[in-house]
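Engineer: how would this look folded up:
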Amino acid sequence: MSRKSGENKIAKLISRYENMLNSNTQSFFDSHEFEDIADHYIEKGLLGEAMGSMEMASTQYPFSANFLIKKAQILTILERLPEAEKTLDIAESLEPSNPDLHIAKGSILSKKRKHQEALQHFHKAQNFSESPIDVYPFIAFEYQCLGRFQDAIKYLENFLNNEPEDDIAIFNIAYCFERLDAYNDAIDFFKTLIEKSPYCEITWYQLGLFYNKIKDYKQAIIALDYAILIDECFTAGYHEKARSLTQLGKTKEAINTYLLTFAFENATGYTYLKIGLCYKELSSYKQAIRYFTKACHEDPQLSEAWMEIGLCYEATGSIEEGLHYIKKAVNLSPDDLEYLYIQTKIHYKTGLYNEAELGYKKLIKLGCESPIIWMEYAHLMKKLNETKEAISLLKKGLEHNKNHSELLVRLGAYLFLDGQEDLARKYLHMANTINPEINIQLFNHIPSLQNNDDFNKLLNFK
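Structural biologist: Predicted coordinates:
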């Protein structure tokens, strides 16, 4: 039966069923028709109607386990698990070897995160089923939940050998390969699967993804081109191909590839953002800002687009104008450490030292313990003639970054400038022991110390 004739048959069945309900009459439906009616309503999200059809089916077929199982499946979707379990217990008393019964029981146990018990029921379903391979995706999913990805792959491979175009199984096996970092195994598997079913765009797409993961971007583009050739509306293929082209430095081609997606889907903030990033890579800041602005218009909550506008303005020397957009990005993502750090750096660069100090304080409060944060914050305090505070900050930085040579040497230098020569000597020698070249970095930071005789004596330079 063709798909169209099948849809027409279901439409007529639903019409007959609903006419019966509207006229408050009784009509006979065979058991398969009742199951088709319930499945139709479930697919449409009309769970109340699906439940009603099963209640009616149970009155016509009171000893059928299938309708009880279907009712339990609906109850499971509605998260009414205790009712579903009681219904399945009744079904089990009628037909204990029904494979759908054990699939339904396993699904409930899976929802409860009782994956080992769920597996027991799925294996029972496998043993009772006339088509045991149909149960393999359920078994594989439980193994995924248990972190047993190799076992999951085994079942998914067997399933896909029989159903090579099942989208969900393809995505799940790709997920398992990725969790195992088994990128080459994934490539080998998908190439074999393509030999069985060469016209499945999802398989070509996954092959392209894994080629990208091993940085074989040329092979990725070949695979993605096949995905697009099979289905020209498959926009995910265009996006991934554009990413591959970007990695190869073919930025203009990447832009054109992103633009092709607009023929098949509505423009999104994400796509405009990616195009803007390409123009930024080309240093075409005016065009980049244009597309980042489009991204903000499509998705005002897309903080990355606001940030990129600010960075483009900064790159062209319009720092104060850029700061406006950077603040907008930080307001949208206040806990994003990278955004906050960029804003703090620009506050310092534009002489907004109080704002910069607040930025460093917040970075530390949010758990940023990178040595560069402590050094920059201390440098700011030193610039504000708060040398003792700078020293205190470097000491705190060392608590989080033991024996970091640059923190040590800066602490030694600040102690020297504060007149604490004995302590300065201690930290300077510790730094030099760890990294004998560290003084060069220090002199880049504080050039005046390079010709300071007292400081050089402290270092035994003279």
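
Engineer: Could you use CA atoms for every contact and neighbour count after this?
Structural biologist: OK.

Engineer: Near the residue lying closest to Leu209 once chain neighbours are set aside, how many other residues are there?
Structural biologist: Excluding the flanking residues, the one nearest Leu209 by Cα to Cα, 6 or more residues apart in numbering is Ala220, at 6.7 Å. For Ala220, the count of nearby residues is 26 (other Cα atoms under 10 Å).

Engineer: Look up how far Ala424 lies from Ala220.
Structural biologist: Using Cα to Cα, to the nearest Å, Ala220 is found at 56 Å from Ala424.

Engineer: And the strands in the protein, which stretches?
Structural biologist: Counting by DSSP state E, the chain has no strands at all.

Engineer: tally of neighbours for Lys426?
Structural biologist: 15.

Engineer: My guess is it contacts Leu415. True?
Structural biologist: No: in this structure Lys426 lies outside contact range of Leu415 using Cα atoms under 8 Å: 10.1 Å.

Engineer: that older thread, got the contact list for the residue nearest to Leu209?
Structural biologist: Residues near Ala220 by Cα atoms under 8 Å, 6 or more residues apart in numbering: Leu207, Gly208, Leu209, Phe210, Tyr211, Asn212, Lys241, Ser244.

Engineer: Isn't the first one up against Ile221?
Structural biologist: No: taking Cα under 8 Å as the contact criterion, Leu207 and Ile221 are not neighbours in contact, 9.9 Å apart.

Engineer: who has more neighbours, the two?
Structural biologist: It is Leu207, of Leu207 and Ile221, that has more neighbours when counted by other Cα under 10 Å, with 28 against 25.

Engineer: Also this sequence, please, to line up against the first:
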Amino acid sequence: MEFSQPDDNNNISLTRFESMLKTNNVLFFDSNEFENIIHHYLENGKIALAKKAIKLGLEQHPSSVNLKLFLTEIYIIENKFKQADELLDELHIVEPTNDEIYIQKASVFSKQDLHEKAIDVLKSALSLNQDEESLSDLYALIGMEYLFLDQFDDAREYFTKCLMIDMEDYSALYNVIYCYDFLDQNEEAIDFLNKYLDRNPYCEVAWHQLGRQYFTLKAYDKALSAFEFAIISDDSFVGAYLEKGKVLEKKKLYAEAIENYKITLALDEPTSFALLRIGHCYEKIGNNDLAVQYFYKTVHEDPLLDKGWIAITKFYNKQRNYQKALFYINKAINIDGENVIYWKLYAQINHRLNFLEEAERGYKKTLDLGNYELQTWLSRADILIALGEYEASALNLIQAAEFYPETAEIEFRLAGLHYMLHETRKGQYHLKNALLLDSEFDFILEELFPSVLQKPSVQEFISNNRK
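Structural biologist: Have a look, this model is predicted:
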């Protein structure tokens, strides 16, 4: 449906309509006015007002197909698929060549995950006499339905048809490349983009996408050239400068990367991504003062960006300024207490500061949030041993063994713990397993359980069971 009335007329209609709602005085609007009013409310998410406008519109224009199509749209939004389907069937009898009826019918199927039926309906609409714009819309809708079905070859075919109608349909271009990306067909994407650029050589979007494909293949020189052509085509294209900066980083040309990232700050609102990358580049060239300044700017720009807080924390970690590292990771945790990377860093920093209770708490939270790396289990176990919490450490290691069975590092620790708990038979069982798995880890006993290793019975057991 087209909405071509001048904005001033639309505003007058809206004002009259809303005035009518307040006064309860019924005013007359022609069907086009109602269509524009309803379209405005739907575009702005004002569903209740859209429904009122449809109701009043149909009272004044009961035979209007377009107003009834808006009603089906409301039905679809409210998941009233049966009512929508029945009304669409009625409208199809009245206007069998109205492509909007087919589109809405397809939407009913799509909303119910019946994507193949939606495709069949949309393909039926293609047989109608269509102008190029309508055909392009239908091709795009069919392409999206194929995407829902993960049928990327078919989706790409229909998005390509959109480009054959309009070379500057960048939404279709992005979707074509998305299909290639999902199928890991980078070489094929490059061939497609080069052919596209032969026909549309100043398309900055295509050059940008070509650069991304070369970047994925680690062909950095070709990627750099593509991004430079994108910038030549549009010297205000922020995305091209960002991608060029990433390539320059890969080529270890950090000063040039900084220059490109800074251009994006001048062209548009600062982005946390650009600020963060500038910080990392300064760190690479040894300018720590500017590096940390940009890390601060990153978290100021976007306090929810975990990479910013992680960058600051790791920066101070490298400087061995653990107190400052702990200060910033605590700030990060206060913002997002469910971020597993934050808790892992929190645990490691407290461990380095020998704040064992806090370190143990951090490792436990890390495990609770689903980080099941072996080192996390072992670090927590070792801290519990240092705290004299032998039973808790043993329980932690038994849980770890479910994820890492037959692991010598776990078995040696369990052996030492059971000896410390005076459970000799269990200690011997785990010690035998440990020696069979990898006797080179026997230093664990010396480091964590020296009193156990000094026992003659343990030394004899090790001697008898060593490979």
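
Engineer: contacting residues for Ile410 of the second structure?
Structural biologist: Here Ile410 of the second structure is in contact with Leu378, Leu397, Ala400, Ala401, Ala434 (Cα under 8 Å, 6+ apart).

Engineer: Residue in the first structure paired with it?
Structural biologist: Matched to the first structure by TM-score structural alignment, Ile410 of the second structure sits across from Leu407.

Engineer: Its match and Leu442 of the first structure, how far apart?
Structural biologist: Distance from Leu407 of the first structure to Leu442 of the first structure, by Cα to Cα: 10 Å.

Engineer: what do you get for Phe28 of the first structure?
Structural biologist: Taking Cα to Cα, one finds Phe28 of the first structure at 90 Å from Leu442 of the first structure.

Engineer: Which one's more surrounded, these two?
Structural biologist: Neighbours were counted for Phe28 of the first structure and for Leu442 using other Cα under 10 Å; Leu442 has more, 17 against 11.

Engineer: Hmm, that one is touching Arg410, no?
Structural biologist: Yes: Leu442 of the first structure is within contact range of Arg410, at 6.8 Å (criterion: Cα under 8 Å).

Engineer: thinking again about what came up before, most surrounded residue in the contacts of Ile410 of the second structure?
Structural biologist: Ala434 (26 neighbours).

Engineer: Quick check, that one in contact with Pro405.
Structural biologist: No: contact between Ala434 of the second structure and Pro405 fails when scored by Cα under 8 Å: they sit 11.3 Å apart.

Engineer: since we're on the corresponding residue of the first structure for Asp368 of the second structure, how many residues are nearby?
Structural biologist: Using TM-score structural alignment, the equivalent of Asp368 of the second structure in the first structure is Lys365. For Lys365 of the first structure, the tally of surrounding residues (other Cα under 10 Å) stands at 10.

Engineer: Per the alignment, Gly211 of the second structure pairs with which residue of the first structure?
Structural biologist: When the first structure is aligned by TM-score structural alignment, Gly211 of the second structure is paired with Gly208.

Engineer: and the gap between that match and Lys396 of the first structure?
Structural biologist: Distance check for Gly208 of the first structure against Lys396 of the first structure: by Cα to Cα, it reads 47 Å.

Engineer: who's more crowded, these two?
Structural biologist: Taking neighbours as other Cα under 10 Å, Gly208 of the first structure and Lys396 compare with Gly208 leading, 29 against 14.

Engineer: can you tell me which residues contact Leu408 of the first structure?
Structural biologist: Going by Cα under 8 Å, 6+ apart, Leu408 of the first structure touches Leu394, Leu398, Tyr427, Leu428, Met430, Ala431.

Engineer: could you redo the last one with a cut-off of 6 Å?
Structural biologist: Shown in contact with Leu408 of the first structure (Cα atoms under 6 Å, 6 or more residues apart in numbering): Tyr427, Ala431.

Engineer: Tell me the spacing between it and Glu298 of the first structure.
Structural biologist: Leu408 of the first structure is 48 Å from Glu298 of the first structure, by Cα to Cα.

Engineer: Could I get the full set of helices for the stretch 151-300 of the second structure?
Structural biologist: Along the stretch 151-300 of the second structure, counting by DSSP state H, counting those that start in this stretch, helices occupy 152-165, 170-182, 186-199, 204-216, 220-233, 238-250, 254-267, 272-284, 288-301.

Engineer: any chance of those in JSON lines, with distance to Leu453 of the second structure too?
Structural biologist: Below are those laid out as JSON lines (distance: least, Cα to Cα, whole Å):
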{"stretch": "helix 152-165", "distance to Leu453 of the second structure": "62"}
{"stretch": "helix 170-182", "distance to Leu453 of the second structure": "56"}
{"stretch": "helix 186-199", "distance to Leu453 of the second structure": "58"}
{"stretch": "helix 204-216", "distance to Leu453 of the second structure": "53"}
{"stretch": "helix 220-233", "distance to Leu453 of the second structure": "56"}
{"stretch": "helix 238-250", "distance to Leu453 of the second structure": "50"}
{"stretch": "helix 254-267", "distance to Leu453 of the second structure": "53"}
{"stretch": "helix 272-284", "distance to Leu453 of the second structure": "46"}
{"stretch": "helix 288-301", "distance to Leu453 of the second structure": "47"}
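
Engineer: so how far is Leu27 of the second structure from Glu59 of the second structure?
Structural biologist: Separation of Glu59 of the second structure from Leu27 of the second structure (Cα to Cα): 12 Å.
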